[in-house]
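Peer 1: This is the structure alone, sequence omitted:
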């Protein structure tokens, strides 16, 4: 059986912008991907609200630095066949980074960690699939509008930057914005239909990369 780690932020955790609660288990994109792949693969959801690619958020109660937490997560769930990264939205916060290229640098670091982690053997290193999150959009929510001020145009650059990075590093790539869009409620998160769409959209490339 193949093992897939889904390493992400609130979009992977399943944050519901309408009720500010968590989507039902079956509506979260890793759950949808698991249902699509069936018994030949195990999909492990590892989503944390506010997680960045590789930067600190000193206002958070949990460690949101994706690069710092990743080695422990890899060791916890090893052996893995595929790691799916969907991160970068929180890097768009001006207080964190505010630049799409900064998110690309962080994603590059995550790929490097996966490639050079201390696995029992070199053959245990999993493949990597980089997913660009749907772009940020305008919202009437004053808190989110302020939190991500000036980030809309930057977030629209993530897909092309991540696609180039995937080419350079030999990773798979998927643009989640090709199948889903963020909610105007807060401009960041996904309603149930859109998070399900990401799970369905990821099935073909995931099957290909796993050899299923």
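Peer 2: Noted; the coordinates are in hand. Predicted, not measured: the structure shown is a model, and the values here were computed from it.

Peer 1: Only C-alpha atoms from now on, for both contacts and neighbour counts.
Peer 2: OK.

Peer 1: show me what contacts residue 104?
Peer 2: Counting by CA atoms under 8 Å, 6 or more residues apart in numbering, residue 104 touches 88, 158, 161, 162, 165.

Peer 1: Look through this structure and tell me its longest helix.
Peer 2: Ranked by residue count, the top helix of the chain under DSSP state H comes out as helix 192-210.

Peer 1: Shouldn't residue 45 be within a strand?
Peer 2: Yes - residue assignment for residue 45, taken from DSSP: H, G, I helix; E, B strand; the rest coil, places it within a strand.

Peer 1: Now the residue nearest to it when sequence neighbours are not counted: which helix or strand?
Peer 2: Distances taken as CA to CA, 6 or more residues apart in numbering place residue 6 nearest to residue 45, at 5.0 Å, with adjacent residues excluded. With elements taken from DSSP states H and E, the one containing residue 6 is strand 2-8.

Peer 1: Below is an additional structure, to be compared with the one above:
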């Protein structure tokens, strides 16, 4: 059986907009993907609310820097056949780094961490799928509007910059924004239908990558 690591933020964790609860197990995109792979692969959910690509977040006691967490997870879950990375929304919520370009540079570092990790000598490095998250949308929620309302237009550039990084690094790319849209209740998270849509759309993509 193949092993896939789904590495991301609240969109991978399954944060339900408007409720602060987690989507049902069967609705979260990593598990929808796993269900569509006909028992040929397991998908490891590694989503964390607030996680960034490479930037520290001093407002939270938990470590949200993806570059710190990823090497530990690569070691913990090896051997891996595929690592899917979907991050960036939390990178642009801060006023001092509100560019999708900066997030793409963080994505590039994560890709390099996967490529250069010190895997067990018996295991090959996994393939990599970079995924651009759906862009932010307008919300009437005052708190979330203050959090990332300024970055709506910038978030629409994720796919452009991430695709470039994927091409330069010779890894796979998928734009989740082509199949899913953020929920306007908070402007950034997904309802059950849209998180399922990502998992469903990834099934043929992952089957092609893993050749089954």
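Peer 2: Received the coordinates, thanks. Note that the structure is a prediction, hence the values are computed from the model and not measured.

Peer 1: Any quick PyMOL command for the buried ones out of the contacts of residue 104 of structure 1?
Peer 2: Selecting just the buried residues from the contacts of residue 104 of structure 1 in PyMOL takes one command, with 16 or more other CA atoms under 10 Å as the test:
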select buried, resi 88+158+161+162+165
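
Peer 1: In helices, which of the contacts of residue 104 of structure 1 appear?
Peer 2: Among the contacts of residue 104 of structure 1, the members falling in helices are 158, 161, 162, 165 (criterion: DSSP H).

Peer 1: Check the spacing between residue 160 of structure 2 and residue 201 of structure 2 real quick.
Peer 2: Separation of residue 160 of structure 2 from residue 201 of structure 2 (CA to CA, to the nearest Å) stands at 19 Å.

Peer 1: okay, these two: which has more neighbours?
Peer 2: residue 201 (19 against 14; other CA atoms under 10 Å).

Peer 1: Disregarding residues adjacent in the polypeptide, which is nearest to the more buried one?
Peer 2: Distance criterion CA to CA, 6+ apart; nearest residue to residue 201 of structure 2, sequence neighbours excluded, is residue 179 at 7.2 Å.

Peer 1: residues in contact with the one you found?
Peer 2: If a contact means CA under 8 Å, 6+ apart, then residue 179 of structure 2 has 194, 197, 198, 201 as its contacts.

Peer 1: and which of those residues is nearest residue 48 of structure 2?
Peer 2: Residue 48 of structure 2 has its nearest neighbour among the contacts of residue 179 of structure 2 in residue 198, at 17.4 Å by CA to CA.

Peer 1: burial of the closest one, as a residue count?
Peer 2: Based on other CA under 10 Å, the number of other residues close to residue 198 of structure 2 is 25.

Peer 1: how about it, what does it touch?
Peer 2: Contact criterion CA under 8 Å, 6+ apart gives 29, 176, 179, 180 as the residues in contact with residue 198 of structure 2.

Peer 1: just the angle between the longest helix of structure 1 and strand 2-8, please?
Peer 2: In this structure, helix 192-210 of structure 1 runs at an angle of 140 degrees to strand 2-8, with axes from the mean of the first three to the mean of the last three CA atoms, to 10 degrees as the basis.

Peer 1: what's the mean deviation for helix 192-210 of structure 1 versus structure 2?
Peer 2: Averaged over the aligned pairs, helix 192-210 of structure 1 sits 0.5 Å from structure 2 after superposition, using mean CA distance after the TM-score superposition for structure 1.
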